[in-house]
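K.L.:
Attaching a predicted model along with its sequence, questions to come.
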Amino acid sequence: MTLHEDWAAIPQGAHGAAVALGNFDGVHLGHVHLLKSLHAARPDLPLGAVTFEPHPREFFRPQDPPIRLMLPAVRARFLHEQGVKQIFQLPFDADFSHLSPEQFVEEVLHRALGVQHVACGPDFAFGHRRAGSIDFLAHRLEVLGIGLTVVPPLTDISGPFSSSRIRRLLQEGYPERAAEELGRPWFIAGAVTHGDKRGRLLGFPTANIPLGRHIEPARGVYAVTVHHPDGRVIPGVANIGRRPTINDGQESRLEAHLFDTNEDLYGQTLEVSLHRLLREERRFDGLDALKAQIAEDASQARAALGFAV
């Protein structure tokens, strides 16, 4: 897999791909359906993906809370797992946002990326103020000798699979339902940072990971598994929120307690997968009550994950 981040400097060797267009946030089952449909349409061409960084919504609405299901490096990894050979991660800045639909097709897809075939969903819009329609795309690509496959969305009883639907499920506290649409548990990836060591004093040391640009799911306590860089998958319990009992005024954070593990994790990049929301965030009357509840949370998480209490 090759990642290209400067569309004005794409090597000739990367030309000639069949590319899927989209943000691919989460690389969920709907995205997989799009990529498989493209490969079925043009199995003779290298499979590629054209995506954007930052997410256009992040660019246009920087004041909004973070929305990302995954960060770029993780997205590239999962695209590669789906057979994508060329990832064109186009910088979405002011200049790019002002490209007309014609410029996007002619200058970016045709001249810079040299694509031979394109696939997208029926609602894909592009160019300045999203003025480019599927009909326009089909016409311009045909003139340029580039093929187009419009792929109907993957749907279930609730409608089309989408990143926005998965975000909503996470914010409502249903990580197990989000996992069904992602094809895997949703996780937060990040480096372990130093906290106030309060968890250790309570008898439950935690790995503290800033949410960063990840969307904040429902605040509360979750049964989790933690993927360690050495390949281990460690069960645990995690809190996501602002710690109202301590009331430290900090922004929301993820604090994960790894079961039966006592090691220095500072600086390690962990992936914390959410499996089930055990309870919502709430305030307790003092640290003793909080400590008792954490013990109960840990017991429930072990049971939820299928491990002996």
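P.N.:
Received it, and whenever you're ready, just let me know what you need. All of these numbers come straight from a predicted model, not from anything done at the bench.

K.L.:
Going by C-alpha atoms from here, please, whenever you check contacts or count neighbours.
P.N.:
OK.

K.L.:
Where do the strands of the stretch 151-300 of the chain begin and end?
P.N.:
155-156, 159-160, 187-191, 207-210, 220-227, 233-241, 253-258, 269-280 (DSSP state E, counting those that start in this stretch).

K.L.:
For Phe92, find the nearest of those strands.
P.N.:
strand 187-191 (22.9 Å; CA to CA).

K.L.:
What are the buried residues along that closest one?
P.N.:
187-191 (16 or more other CA atoms under 10 Å).

K.L.:
next one: stretch 290-298
P.N.:
By 16+ other CA under 10 Å, the buried positions in stretch 290-298 come out as 290-291, 294, 297-298.

K.L.:
want to compare, so here's the second one:
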Amino acid sequence: MSPKPFQRIADPAALPASLRGGVAAIGNFDGVHRGHVSVLDRARALAERMGAPALALTFEPHPRSVFRPEKPVFRLTPAPLKAELIRRAGFDAVVEQAFSREFSGLSAEDFVGRVLTDGLGIAHAVTGFDFHFGKNRQGGPAYLMEAGQRHGFGVTLVDALRDEGADVVSSSRIRTLLEEGAVAEAAGLLGYRYTVEAEIVGGKQLGRTLGYPTANMALPPETGLKYGIYAVRLRRPDGSLHDGVASFGRRPTVDADGAPLLETFVFDFSGSLYGETCRVSLFGFLRGEEKFDGLDALVAQMKRDEAEARALLAGVRPLSAVDVELCFSG
């Protein structure tokens, strides 16, 4: 028998009957990092014991972007990548509840009744110990457990996961690391290499004239990644993987006023990538963005960057099964 297909569902009311009575892991899950995985693993294991569907309930867009639209949050995983990571964690479906100011005005009891009971018909909820919900965050862990008793579903709370230094693994901490260019440290908390996805777009093709043609991606404007040079691995839609070196920033030597771009020079590759939606995984930060005195100095540094990236990528090892699937298995 073939496995059940994974489903992305935008409205809890549209949940198929076959997925009702499930175990729901609840949270934003931005990044689907190691702390989130501890919640997801608990929910999946419980679903297996109960013979029930495993669901993830998350919220789109990120609530912080709704409340502060002038300063949208730096998303670690846009919805499609987040859904894929949840699928890889062994879930049957992700429910991407639309989050708006109107939705945020629901009382805690309405959230439980409309979403968890009427919408999803859950048998059990699993969430982090600090999960809050409802208008003005009036619902918390104690309220959820009491509501579960009244509505007939169980509740499991999962303590925060701490790293080897006893610090909590959190999305905000990972964002800070990426803003500092510390992609290797961020990967240790994510459990996989930080990965972006976008269509390859045309540029000014200056790199081609310098012997370094690049695949260019325009990332969301709220992306907080530090400007600089990175050792990367690019995955094409056909699944093939290619090592490379990438620059993220405004290109101060040749186009200081341009919009930020991620420009990837793919090693030992001569084909065209235009129009393809590719993923780029960041393995190491090589240096910050610099302005050079002319193109000759720029090309000389690019050669050094290429050599350093090749050396770094030659020694990388996967961090997890997810990292293998994202960045190592073709």
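P.N.:
Structure's in. What do you need? Every value quoted in this text rests on a predicted model; they were computed, and no experiment measured them.

K.L.:
related to what we said a few turns ago, let me know the closest of the buried residues of strand 187-191 of structure 1 to Ala73 of structure 1.
P.N.:
Nearest to Ala73 of structure 1 among those, with distances taken as CA to CA, is Ala189, at 10.2 Å.

K.L.:
Once you drop chain neighbours, what's closest to that closest one?
P.N.:
For Ala189 of structure 1, ignoring the flanking residues on the chain, the nearest one in space by CA to CA, 6 or more residues apart in numbering is Glu271 at 4.3 Å.

K.L.:
can you check Pro122 of structure 1 too?
P.N.:
Excluding the flanking residues, the one nearest Pro122 of structure 1 by CA to CA, 6+ apart is Val150, at 5.9 Å.

K.L.:
cool, and Ala256 of structure 2?
P.N.:
Per CA to CA, 6+ apart, closest to Ala256 of structure 2 is Arg250, 5.4 Å.

K.L.:
which residue lines up with that neighbour in structure 1?
P.N.:
Superposed on structure 1 with TM-score structural alignment, Arg250 of structure 2 falls opposite Arg242.

K.L.:
do the same with His151 of structure 2
P.N.:
Using TM-score structural alignment, His151 of structure 2 lines up with Leu144 in structure 1.

K.L.:
Same check on Lys226 of structure 2?
P.N.:
Using TM-score structural alignment, Lys226 of structure 2 lines up with Ala218 in structure 1.

K.L.:
Just give me the neighbour total for the closest residue to its match other than its chain neighbours.
P.N.:
Once flanking residues are discounted, Ala218 of structure 1 sits nearest to Gln171: 4.6 Å by CA to CA, 6+ apart. A count of nearby residues for Gln171 of structure 1, using other CA atoms under 10 Å, gives 15.

K.L.:
Contact partners for Gln171 of structure 1?
P.N.:
Gln171 of structure 1 is in contact with 216-218, counting by CA atoms under 8 Å, 6 or more residues apart in numbering.

K.L.:
how much space between it and Leu71 of structure 1?
P.N.:
Distance of Gln171 of structure 1 to Leu71 of structure 1, computed by CA to CA, to the nearest Å: 18 Å.

K.L.:
One more: Arg57 of structure 1?
P.N.:
14 Å.

K.L.:
Among those two, which residue is more densely surrounded?
P.N.:
Leu71 (19 against 12).

K.L.:
Okay, the residue mapped onto that one from structure 2 and Leu261 of structure 2: tell me how far apart.
P.N.:
Under the alignment by TM-score structural alignment, Leu71 of structure 1 pairs with Pro78 in structure 2. Counting by CA to CA, the gap from Pro78 of structure 2 to Leu261 of structure 2 is 18 Å.

K.L.:
now Tyr194 of structure 2
P.N.:
Distance from Tyr194 of structure 2 to Leu261 of structure 2, by CA to CA: 17 Å.

K.L.:
what's the answer for Glu146 of structure 2, then?
P.N.:
In terms of CA to CA, Glu146 of structure 2 sits 49 Å off from Leu261 of structure 2.

K.L.:
what does Arg208 of structure 2 give?
P.N.:
16 Å.

K.L.:
Kindly report the same for Val280 of structure 2.
P.N.:
For Val280 of structure 2, the distance to Leu261 of structure 2 - CA to CA - is 13 Å.

K.L.:
more neighbours, those two?
P.N.:
Each of Val280 of structure 2 and Leu261 has its neighbours counted (other CA under 10 Å); Val280 has more, 27 against 22.

K.L.:
if I line the two up, what does the more buried one land on in structure 1?
P.N.:
So, by TM-score structural alignment, Val280 of structure 2 is matched to Val272.

K.L.:
circling back to that earlier point, which of the strands of the stretch 151-300 of structure 1 sits closest to Gly121 of structure 1?
P.N.:
Once the strands of the stretch 151-300 of structure 1 are compared by CA to CA, strand 159-160 is nearest, at 10.8 Å.

K.L.:
what stretch of structure 2 lies opposite the closest one in the alignment?
P.N.:
So strand 159-160 of structure 1 sits over residues 167-168 in structure 2, by TM-score structural alignment.

K.L.:
Leaving out the residues flanking it, which one is nearest to the match of His151 of structure 2?
P.N.:
His110 (7.6 Å).

K.L.:
Give me the aligned partner of the one you found over in structure 2.
P.N.:
In structure 2, His110 of structure 1 lands on Thr117 (TM-score structural alignment).

K.L.:
any idea how far the residue nearest the centre of structure 1 is from Ala76 of structure 1?
P.N.:
By CA atoms, centre = their mean, the mean C-alpha position of structure 1 lies nearest to Met70, the distance being 2.2 Å. Distance from Met70 of structure 1 to Ala76 of structure 1, counting by CA to CA: 10 Å.

K.L.:
Likewise for Arg68 of structure 1?
P.N.:
14 Å.

K.L.:
same thing with Arg177 of structure 1?
P.N.:
Taking CA to CA, one finds Arg177 of structure 1 at 23 Å from Ala76 of structure 1.

K.L.:
Which stretches in structure 2 count as helices?
P.N.:
34-50, 63-67, 79-88, 101-104, 108-110, 141-151, 171-179, 183-190, 206-209, 295-314, 321-327 (DSSP state H).
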